[in-house]
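Student: Here you go, sequence then predicted model.
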Amino acid sequence: MPKVLSSKNNLQVLYEDNHIIVVNKRAGDIVQGDKTGDKPLSEVVKSYLKDKYNKQGNVYLGVVHRLDRPTTGIVLFSKTSKALPRLNKLFAEKTAKKTYWTLVKNQPPKTSGTLVHWLKKNPKNNKSTAYIKAVEGSKKAILHYKIIKTLDNFYLLEIDLETGRHHQIRVQLSSIGCPIKGDLKYGFNRSNKDASISLHARTLCFTHPVKKEDLKLTAPLPKDVLWQACNL
């Protein structure tokens, strides 16, 4: 089982040192503040650091990447201004590797494959549409998937992204008839009880921005029965 260093106020800390902190995001948490006014995960982490180290004044925290609100899994933050641009560069150059797990009800056409689409975002409804060829305003999207476990009524897929587009995994899987469990926006017929979608950022591999060590971090699966049946 993946290790959790600390779990306080529903914050699961997976890794922490002087420069970075990695947490396991819950469904419903927003990584950064938005128009809803809900307290974002970044502020929760700041409060955790302020309490842990008894810091006076403001706590520095840099947001490196985000996850959609209904998804769960691994999120990396920078604790120093020195580390943040280096981490941003890793993600921009795609040398940081994220792997996702997701549950779909319908079996994909192949046990493994590559999906290539052109995605176009509609800001009005915060939704992307997948096309099989380029259209005006679209961006190319590539992902690789494989079935890693078959459950009674669902398939567990492992996803590796080659590009990072808006709602990419959600819309590309939906486009092949495999919407993610609970994802009403992209065609699943029923919501999950906790309003989540069954998409989990499982692992993150990257080189530490200061120590230059290679790290591989894994986020424990959500506690519901179906996800727990996915532990390999």
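Tutor: Thanks, I have the structure now.
Student: rest of the way, CA atoms for contacts and neighbours
Tutor: Fine.
Student: how far away is the residue of the chain positioned farthest from its centre from residue 36?
Tutor: Relative to the average C-alpha location in the chain, and by C-alpha atoms, centre = their mean, no residue lies farther out than residue 56, which sits at 31.5 Å. Look at residue 56 and residue 36: by C-alpha to C-alpha, to the nearest Å, they are 28 Å apart.
Student: Same question for residue 135.
Tutor: Taking C-alpha to C-alpha, one finds residue 135 at 32 Å from residue 36.
Student: same thing with residue 147?
Tutor: Taking C-alpha to C-alpha as the measure, residue 147 falls 36 Å from residue 36.
Student: what's the answer for residue 164, then?
Tutor: From residue 164 to residue 36 the distance is 24 Å (C-alpha to C-alpha).
Student: Neighbour count for these two, which is higher?
Tutor: With neighbours defined as other C-alpha atoms under 10 Å, residue 164 and residue 36 compare such that residue 164 has more, 16 against 8.
Student: show me what contacts the more buried one?
Tutor: Residue 164 makes contact with residue 141 under the criterion C-alpha atoms under 8 Å, 6 or more residues apart in numbering.
Student: Doesn't it belong to a strand?
Tutor: No. Counting by DSSP: H, G, I helix; E, B strand; the rest coil, residue 164 is located in no strand; its state is coil.
Student: how near is it to residue 170?
Tutor: 12 Å.
Student: Next: residue 24.
Tutor: Between residue 24 and residue 170 the computed distance is 20 Å (C-alpha to C-alpha).
Student: In addition, the following structure is provided for comparison:
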Amino acid sequence: MWSGKIEDYILYEDKNIIVCHKPAGLAVQNARIGSADMESALKNYLYKKEPGKMPYLGIVHRLDQPVEGILVFAHTPFAAKELSRQISGGQMEKIYLAVTKEKPEKEEGILEDYLKKDGRTNMSAVVAEGTPGAKKARLSYQVIQEETERFLIKIKLDTGRHHQIRVQMAHAGMPLTGDRKYGGTTDTALGLCACSLTFLYPGSRKKMHFKVKPKGEAFKSFSL
């Protein structure tokens, strides 16, 4: 739940980067004027710290609006370039926790599919290899807990496609709880959290690692 104070969600901040725990329901960037989003909240926060100076804020990766979790923003063009390079080179490690009611056939595995986004519906679907506009998507998963017919799954993303985890898990027969778009249950909010992010600090290349505990209703029955 968005408190309205961006300071409540900042995990780390310096002259080059800002790391935040985005709450579920808040967009990273919103096209609708007057609607709250992470970008606007952070820019307002930075402007108040240095009035009269237009703050730089680079969005280098995103989370879907209903997904909570860790995001790193660039505070300088140099940091934006370096972080974007890590993402495109597969050097930024993203770990998620997801909840499903469907028992996976295997306790752990790798999902590889080709996804295509439909801009009209803002949804993606698994399609055949070679389909025009399709992109390869790959993730690995591991069941780490089972609690009252719900399964807590750890997911590592190897690619970053539109709605990737939600689409691939649903296609594999494991739709996420609360995922109304892709066949999940409707009893809770979306059970998906970007719980861990590891990257190299722009310039020094020092390893930076951040973890958060999911706050969503779907996770409350698990020991985290």
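Tutor: Nice, I can see it. Computed from a prediction, not measured in an experiment: that's the story for all the values here.
Student: Can you calculate the TM-score here?
Tutor: Here the TM-score for the pair of chains, by TM-score structural alignment, normalised by the length of the second structure, is 0.91; 221 aligned residues with a C-alpha RMSD of 1.9 Å.
Student: Neighbour count for residue 24 and residue 170 of the first structure, which is higher?
Tutor: The neighbour comparison of residue 24 of the first structure against residue 170 (other C-alpha under 10 Å) goes to residue 24, with 26 against 22.
Student: residues in contact with that one?
Tutor: Contacts of residue 24 of the first structure by C-alpha under 8 Å, 6+ apart are 11-14, 72-75, 219-220.
Student: Tell me the helix or strand right after the one helix or strand it maps to.
Tutor: Using DSSP states H and E, residue 24 of the first structure falls within strand 20-25. On the C-terminal side of strand 20-25 of the first structure, the closest following helix or strand by DSSP H and E is helix 41-52.
Student: Name the residues of that following helix that come out as buried.
Tutor: 41-42, 44-46, 48-50 (16 or more other C-alpha atoms under 10 Å).
Student: now it and strand 20-25, what's the angle there?
Tutor: 120 degrees (axes from the mean of the first three to the mean of the last three C-alpha atoms, to 10 degrees).
Student: Which neighbouring elements make contact with the very next helix or strand once past helix 41-52 of the first structure?
Tutor: Under the assignment DSSP H and E, the closest C-terminal helix or strand after helix 41-52 of the first structure is strand 62-63. Contacts defined by 3 or more C-alpha pairs under 8 Å, 6 or more residues apart in numbering; DSSP states H and E place strand 62-63 of the first structure against strand 72-78.
Student: what's the angle from the strand it packs on to strand 20-25?
Tutor: For strand 72-78 of the first structure against strand 20-25, the angle by the same axes, to 10 degrees is 160 degrees.
Student: so where is strand 72-78 of the first structure in the second structure?
Tutor: Mapping strand 72-78 of the first structure onto the second structure (TM-score structural alignment) gives residues 68-74.
Student: for stretch 138-158 of the first structure, same thing?
Tutor: Aligned by TM-score structural alignment, stretch 138-158 of the first structure corresponds to residues 134-154 of the second structure.
Student: residues of stretch 222-232 of the first structure that come out buried?
Tutor: Quick answer for stretch 222-232 of the first structure (16+ other C-alpha under 10 Å): 222, 226-227, 230.
Student: now, which of the residues you listed sits nearest residue 31 of the first structure?
Tutor: When these are compared for distance to residue 31 of the first structure (C-alpha to C-alpha), residue 222 wins out at 17.4 Å.
Student: now for the closest one: what does it line up with in the second structure?
Tutor: Aligning on TM-score structural alignment places residue 222 of the first structure opposite residue 215 in the second structure.
Student: Roughly how far does its match sit from residue 189 of the second structure?
Tutor: 11 Å.
Student: So what touches the top strand by length along the second structure?
Tutor: Of all segments of type strand in the second structure, defined using DSSP state E, the longest is strand 135-147. With contact meaning C-alpha under 8 Å, 6+ apart, strand 135-147 of the second structure is reached by 104, 107-116, 151-161, 164-165, 221-222.
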